[in-house]
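Engineer: no FASTA, just this:
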């Protein structure tokens, strides 16, 4: 009886893996294995890649399931859920909103604005949104916009002040087209609420101390 070489069975045991490895290498854009050891390395890499893809697929399934649960929860709350949240229903210019002297020279340079978003109970609310402040001299028949200042939502928190019985945003708004001709200026504030997308507007008339050169005739 003639015995086969001892290593033939070992090589034969891996021979069935060669077509699989060749196909996998071609699909992955890799070079075909040149030895049994290369074959083992590539198969191990493929197993790792498969495990990674399986884990990522599981995470996606879990994320989709969580999203579906959130959608079902929101649908269960109904369209009236916003009414149960604290949200802005109006805005108010505070009583301390007034013309101000920012440079220490005679005459006011603009207006210090105190703005409070209010909820359904007229309580101040630190709400996220953008603010536009406009200053008008309504004694002019044309070109009566003295200044327009915009404060984006990303920076509005820097203007929030909260203290005992005082909760508001504060904005220092200088004239950009010169002081008013008369001793009054109209302040108009527009708040765009980022929760509801609604805009709220209010305005107030403030007295102004004019520089000596622009004092109206007595």
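Structural biologist: Now that the structure is in, tell me what you want to look at. Worth saying up front: this structure is predicted, and the values here are computed from it rather than measured.
Engineer: for the rest of this, base every contact and every neighbour count on C-alpha atoms.
Structural biologist: Fine.
Engineer: helix or strand right after the longest helix anywhere in the chain?
Structural biologist: Ranked by residue count under DSSP state H, the longest helix found in the chain is helix 36-77. As assigned by DSSP states H and E, the chain's next helix or strand after helix 36-77 is helix 81-84.
Engineer: try it against this one:
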């Protein structure tokens, strides 16, 4: 009798143990199934949002490409008009007939200046005014580059005090047009290069015309005031 009772209790504990251990996998399986179900429910909305964003991006790309095509058509139309105009011109077109820089002039206002107006009165700035002049004697804003040298020729051995180069992009910005003066205005710092300005100095200017390739040179003596 006791033996049968113990066997019965053992079976009961075994059944309870199995029941408790089988509950966890079942709960885990249900949780996974629920997660898959929820994810499956959210996927269409997410995909719909992604597709909407892609459609909007494609619309923007289409608008941008359409604008570029219109701009290209407009440029092509202008170029075709220029080609037709040049084709209808009679005679040969020569650069010399457009303009021809014949000479270069350094104006009288070119000199050393005391820009900071200090007590010492030291001239620390060199200002050069140059004018490209064409075949008709007119001052023209010719595109090109400029090389400038400042020399001291008072000594037995000529001394180069300074050398500068101004490219075409920078030179274009230095065009100066006033009521009584039209020229390129070049400014250079000579502090540390010119100690005293008691004797005349010499300025050499070389202008290279980028349209014709002509190289023009001019020299001027600047004197102390």
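Structural biologist: That came through, no problem. This structure is a prediction, so every number in the text was calculated from the model and none was measured.
Engineer: after superposing, what score do the chains get?
Structural biologist: Once superposed, the chains reach a TM-score of 0.57 (TM-score structural alignment, normalised by the length of the first structure), with 148 aligned residues with a Cα RMSD of 3.2 Å.
Engineer: and the one residue sitting closest to the centre of the second structure, what element?
Structural biologist: Centroid check for the second structure by Cα atoms, centre = their mean gives residue 169 as the closest residue, at 12.6 Å. Under the criterion of DSSP H and E, residue 169 of the second structure resides in helix 168-173.
Engineer: contact partners for residue 154 of the first structure?
Structural biologist: Going by Cα atoms under 8 Å, 6 or more residues apart in numbering, residue 154 of the first structure touches no other residue.
Engineer: the second structure: which residue goes with that one?
Structural biologist: Residue correspondence to the second structure (TM-score structural alignment): residue 154 of the first structure is matched to residue 169.
Engineer: how about the helices of the first structure, start to end?
Structural biologist: Under DSSP H, the first structure gives helices at 8-15, 17-28, 36-77, 81-84.
Engineer: what's the neighbour count on residue 179 of the first structure?
Structural biologist: Other residues near residue 179 of the first structure come to 24 when the count uses other Cα atoms under 10 Å.
Engineer: and residue 60 of the first structure, how far from residue 188 of the first structure?
Structural biologist: Distance, residue 60 of the first structure to residue 188 of the first structure, using Cα to Cα, to the nearest Å: 49 Å.
Engineer: what ranges do the strands span in the second structure?
Structural biologist: Under the criterion DSSP state E, strands of the second structure are mapped to 101-106, 111-113, 125-134, 144-152, 159-166, 175-177, 182-189, 201-209, 215-222.
Engineer: of all the ones you listed, which one is nearest residue 38 of the second structure?
Structural biologist: Closest of the strands of the second structure to residue 38 of the second structure is strand 159-166, at 72.1 Å (criterion: Cα to Cα).
Engineer: give me the mean distance between the closest one and the first structure.
Structural biologist: Once fitted to the first structure, strand 159-166 of the second structure is off its aligned match by 0.8 Å on average (mean Cα distance after the TM-score superposition for the first structure).
Engineer: so which bits of that strand are buried?
Structural biologist: With burial defined by 16 or more other Cα atoms under 10 Å, the residues of strand 159-166 of the second structure counted as buried are 161-162, 166.
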